[in-house]
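[1] missing the sequence, but the structure's below:
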């Protein structure tokens, strides 16, 4: 299937590793020029080099998605370096409080989780909007949420609250940006094999093998994020795509 993305320009947050890195590579493979935004500039530059060496077009830019000035500068740099912006894919996120009861979490820790996972999705949209509105293509935004936006697990309240906020932010942005012709969707995956999830769950690299439940690869989620910004999904808007191997469809009725 032709995703009709070739020749477009995208910015990807959290692009130095995990889902963001996989998405940057996937977009580049579709002929999209990619701005790689990440706090870890050397790692982002390494990913950009991989893409450029393979014949793609990528530029790495440092950003702290929770800092307004940093995001404003980074979005301006992307649009300047690549000649505009058509698509925004938001993959930056943290999960640092798994296993903590609500009365064990400091307010500063809570605020940091919300700063990256919620503020860090809103700010890139805010400062990408001028370029997205000027796009001559069919601009779109896709965001990494989580099945934790829909279902609660023990001792994960902060992360779950942030991802629920991201899901509702997706819907609100889709409503507000509809007059501009900008679609906004999110993906809500269950566990993905990334450095973040392994760190949160205390699982070593490669440790998901044989763990007893299905786990996504970063490339799985990269495909969904890319599909949702593609014009071939032009009638899909404000949608949380749940990717959980169908487990949420199963009743826990004891029979």
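    Yep, it's here. All of these numbers come straight from a predicted model, not from anything done at the bench.
[2] CA only for contacts and neighbour counts going forward, please
    Fine.
[3] Any buried residues in the helix or strand hosting residue 220, and which?
    Applying DSSP states H and E as the criterion places residue 220 in helix 218-229. Within helix 218-229, the residues scored as buried using 16 or more other Cα atoms under 10 Å are 218-222, 224-229.
[4] Any chance of those in JSON lines with distance to residue 113 as columns?
    Below are those laid out as JSON lines (distance: Cα to Cα, whole Å):
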{"residue": "218", "distance to residue 113": "21"}
{"residue": "219", "distance to residue 113": "25"}
{"residue": "220", "distance to residue 113": "25"}
{"residue": "221", "distance to residue 113": "22"}
{"residue": "222", "distance to residue 113": "23"}
{"residue": "224", "distance to residue 113": "24"}
{"residue": "225", "distance to residue 113": "22"}
{"residue": "226", "distance to residue 113": "25"}
{"residue": "227", "distance to residue 113": "28"}
{"residue": "228", "distance to residue 113": "26"}
{"residue": "229", "distance to residue 113": "26"}
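[5] putting a second one here so we can go through both:
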């Protein structure tokens, strides 16, 4: 399916590895101009060089640094327009909205999941008049270095429950950033192999 993203621009946080890196690669493969934000300047630059993207260093816990990074990337990308995407968490969304228009949000990991769900809904309502959509992807366990630490598992090949790859999550994000998902707004996409509907799950 053609996601019609070839002329789009996106800013992705946490690109050095894991879900962020997979999202940057998936969007770049669709022809998107990607701005990379990572607190590890060296790793972020390596990702940007591989994908022919632009990079800025920032820690998403530091809103002023995120705002400065988005300003820098927006200028390098030629601006952020309606129809462009931002993958990150609440601080990049606030900063990106101050800079210009964008569409798409996949909040990062949070200990307050329900609060992020409600934030996604509220922002989608507030920003809809500006043609900005806000959606969230909520996967179960994903095979990333962070998940190995969080779940306390060295090798996910040994577990009895299914585990997603970062590339699978990235495909969901790319779809939600595309015109193909235009009617979808204020939604949390749960990708957990149906466990939420059936039973308790360690994620």
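    Happy to help now that I have it. Worth saying up front: this structure is predicted, and the values here are computed from it rather than measured.
[6] Please work out the TM-score for the two chains.
    The TM-score (TM-score structural alignment, normalised by the length of structure 2) is 0.91; 197 aligned residues with a Cα RMSD of 1.5 Å.
[7] how close does the next helix or strand after the helix holding residue 220 of structure 1 sit to structure 2?
    Next in sequence after helix 218-229 of structure 1, counting helices and strands by DSSP H and E, comes strand 240-243. If you overlay the two and look at strand 240-243 of structure 1, the average distance to its match in structure 2 is 0.4 Å (mean Cα distance after the TM-score superposition for structure 1).
[8] how about strand 240-243 of structure 1, which residues of structure 2 does it hit?
    Aligned by TM-score structural alignment, strand 240-243 of structure 1 corresponds to residues 188-191 of structure 2.
[9] All the helices of structure 2, residue numbers only.
    Using DSSP state H, the helices of structure 2 run over 18-29, 41-51, 63-77, 90-99, 113-127, 145-151, 166-176, 195-198.
[10] Tell me which of the ones you listed sits most buried.
    Mean neighbours per residue, mean count of other Cα atoms under 10 Å, is largest over the helices of structure 2 for helix 18-29, with a mean of 23.
[11] how big is the angle separating that one from helix 166-176?
    Counting by axes from the mean of the first three to the mean of the last three Cα atoms, to 10 degrees, helix 18-29 of structure 2 lies at 50 degrees to helix 166-176.
[12] what range in structure 1 does helix 18-29 of structure 2 sit on?
    Counting by TM-score structural alignment, helix 18-29 of structure 2 falls onto residues 18-29 of structure 1.
[13] Stretch 60-75 of structure 2 now?
    Going by TM-score structural alignment: stretch 60-75 of structure 2 matches residues 65-80.
[14] Let me see the contact set for residue 105 of structure 2.
    Contacts for residue 105 of structure 2 (Cα atoms under 8 Å, 6 or more residues apart in numbering) come out as 85-89, 93, 133-136.
[15] ok, 7 Å please
    Counting by Cα atoms under 7 Å, 6 or more residues apart in numbering, residue 105 of structure 2 touches 86-88, 134-136.
[16] For those, which ones persist in structure 1?
    Counting by both residues aligned by TM-score structural alignment, their matches' Cα atoms under 7 Å, those that remain in contact in structure 1 are 86-88, 134-136.
[17] How much space separates residue 215 of structure 1 from residue 186 of structure 1?
    19 Å (Cα to Cα, to the nearest Å).
[18] And residue 234 of structure 1, by the same measure?
    As judged by Cα to Cα, residue 234 of structure 1 and residue 186 of structure 1 stand 14 Å apart.
[19] List the residues that contact residue 55 of structure 2.
    Per Cα under 7 Å, 6+ apart, neighbours of residue 55 of structure 2: 35-37, 44-45, 48.
[20] I appreciate the help and will end here.
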